[in-house]
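> Quick one, structure for this:
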Amino acid sequence: MKKMVLYAIVAFSSGLFFTNIYNSIVNAANWESNIPQSITATRDFFVVANPGTFFKLIDPTNMLLIVLALILYWKKSSSIRLVLSIALLCYVSSMILTFTYFYPRNEVMFLSAQLPGTETLKEVASDWGRMNWVRSLLFLAGLTCSFLALDNATSSTQKLS
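From the prediction side, this is the model:
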């Protein structure tokens, strides 16, 4: 059961990391090209769902799994507790960054009633694209810690056998 939680964390963390990389390589690149038409097209396309729809489901689920794993491994292994705590810190930091940095820019680009001027959109889209790589690094650090926790759990199980 305990290791299954760690496997789930690695799966969810991988999904978050690679989806965020996709956003940088594909979405942000498209948003930054041919402004304001690219932003208008994105607004029209993201009517029902958008990348945030994915992150609002997977990110909190991943954090809950990390908290569950912390509880399960709290007394069992200080090394697992440490890397899971760092992973949780990375994901909490990414959520803080999302709410404080990305949501306001999403509002300007995609949700405001009136489309801002072209220069404003270019600046906001460029800022979004650059800063998303920072968020990707946070996801990568969290994913790395998740793998380390799983590796530590697997290694400690093998030593006991």
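
> all contacts plus neighbour counts: C-alpha atoms, from now on.
OK.

> So which elements touch the lengthiest helix in the chain?
The longest helix of the chain (DSSP state H) is helix 118-160. When contacts are defined as 3 or more CA pairs under 8 Å, 6 or more residues apart in numbering; DSSP states H and E, helix 118-160 packs onto helix 2-22, helix 29-32, helix 78-97, helix 103-106.

> Here is a second sequence; please produce its structure as well for comparison:
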Amino acid sequence: MTAVLLTVLTAAATISFGGILAETAMLYPNIFRDPPASLVQAREFMVAGSPSDFFPPLGLSVIATAAASVLLTWRVPRVRWLLVVALAVYVCCEFLFSAWFFWPRNEIMFVDPVGTHSDEYLRAVAAEFNAAHWVRVIGGGVTAALAATGALTWYRRSVEARADRAAAAGAA
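Okay, the predicted model is just below:
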């Protein structure tokens, strides 16, 4: 059960990180090319789906599997602390920072009616958003690396325990 959950956590954290990288490389150059005109084009493009449809459910799965993984590995401090830090980094960089910093700017750029804000203000908000986005990129990378390291540490511990039991059975 623990190995499966750690695999799911590692996959979800890695997909989240990959999604953020893909968004950075493919969407952001178009979205932030020439605000406010590029913001209007982004609104028109992201009608059927957008990052806000993809990342919240994925983020919830990362948080839930990380929390469950911490509980299941609680008796193994090397693994537990890797997962606690992964969970803390993800919650801070992807959820709390996003809620505090990005969600209000998303409202300004993509929800408020076109023409509500001046062109200068939209350019400033877009520049802030684009610059601070690297917090999420780094947080996602750190989370994925820690989750993978935790999973591999758990796996190695399991293999070593099996080898020890086999050696003890062979010696008897």
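
> Compare the helices and strands packed on helix 118-160 of the first structure and give me the one nearest Ile58 of the first structure.
For Ile58 of the first structure, the closest of these is helix 2-22, at 6.7 Å, according to CA to CA.

> How far does that closest one sit from its chain's centre?
Computed by CA atoms, centre = their mean, to the nearest Å, the chain-centroid distance of helix 2-22 of the first structure equals 10 Å.

> List the contacts of the closest residue to Gly142 of the first structure other than its chain neighbours.
Leaving aside its sequence neighbours, Gly142 of the first structure sits nearest to Ala87 (CA to CA, 6 or more residues apart in numbering; 4.1 Å). Contacts here follow CA atoms under 8 Å, 6 or more residues apart in numbering; on that basis Ala87 of the first structure touches Ile66, Ala141, Gly142, Leu143, Thr144, Cys145, Ser146.

> how near is the residue mapped onto Asp112 of the second structure from the first structure to Gly142 of the first structure?
In the superposition onto the first structure, Asp112 of the second structure corresponds to Ser112 when matched by TM-score structural alignment. Distance, Ser112 of the first structure to Gly142 of the first structure, using CA to CA, to the nearest Å: 32 Å.

> For stretch 100-119 of the second structure, which residues meet the burial criterion?
Phe102, Arg105, Asn106, Ile108, Met109 (16 or more other CA atoms under 10 Å).

> same thing with stretch 137-153 of the first structure?
Buried residues in stretch 137-153 of the first structure (16+ other CA under 10 Å): 137-150, 152-153.

> That one vs the second structure, mean deviation?
Stretch 137-153 of the first structure, aligned to the second structure and superposed, deviates on average by 0.8 Å (mean CA distance after the TM-score superposition for the first structure).

> and that stretch, how far out from the chain's middle?
On the basis of CA atoms, centre = their mean, the separation between the geometric centre of stretch 137-153 of the first structure and that of its chain is 13 Å.

> Contacts for it next, please.
Counting contacts by CA under 8 Å, 6+ apart, the residues outside stretch 137-153 of the first structure that touch it are 3, 6-7, 9-10, 13-14, 16-17, 79-81, 83-84, 86-91, 93-94.

> next one: stretch 71-82 of the second structure
Counting contacts by CA under 8 Å, 6+ apart, the residues outside stretch 71-82 of the second structure that touch it are Thr2, Val70, Leu146, Ala147, Thr149, Gly150, Ala151, Thr153, Trp154.

> can you do 6 Å?
With contacts defined as CA atoms under 6 Å, 6 or more residues apart in numbering, stretch 71-82 of the second structure is touched by Val70, Leu146, Gly150.
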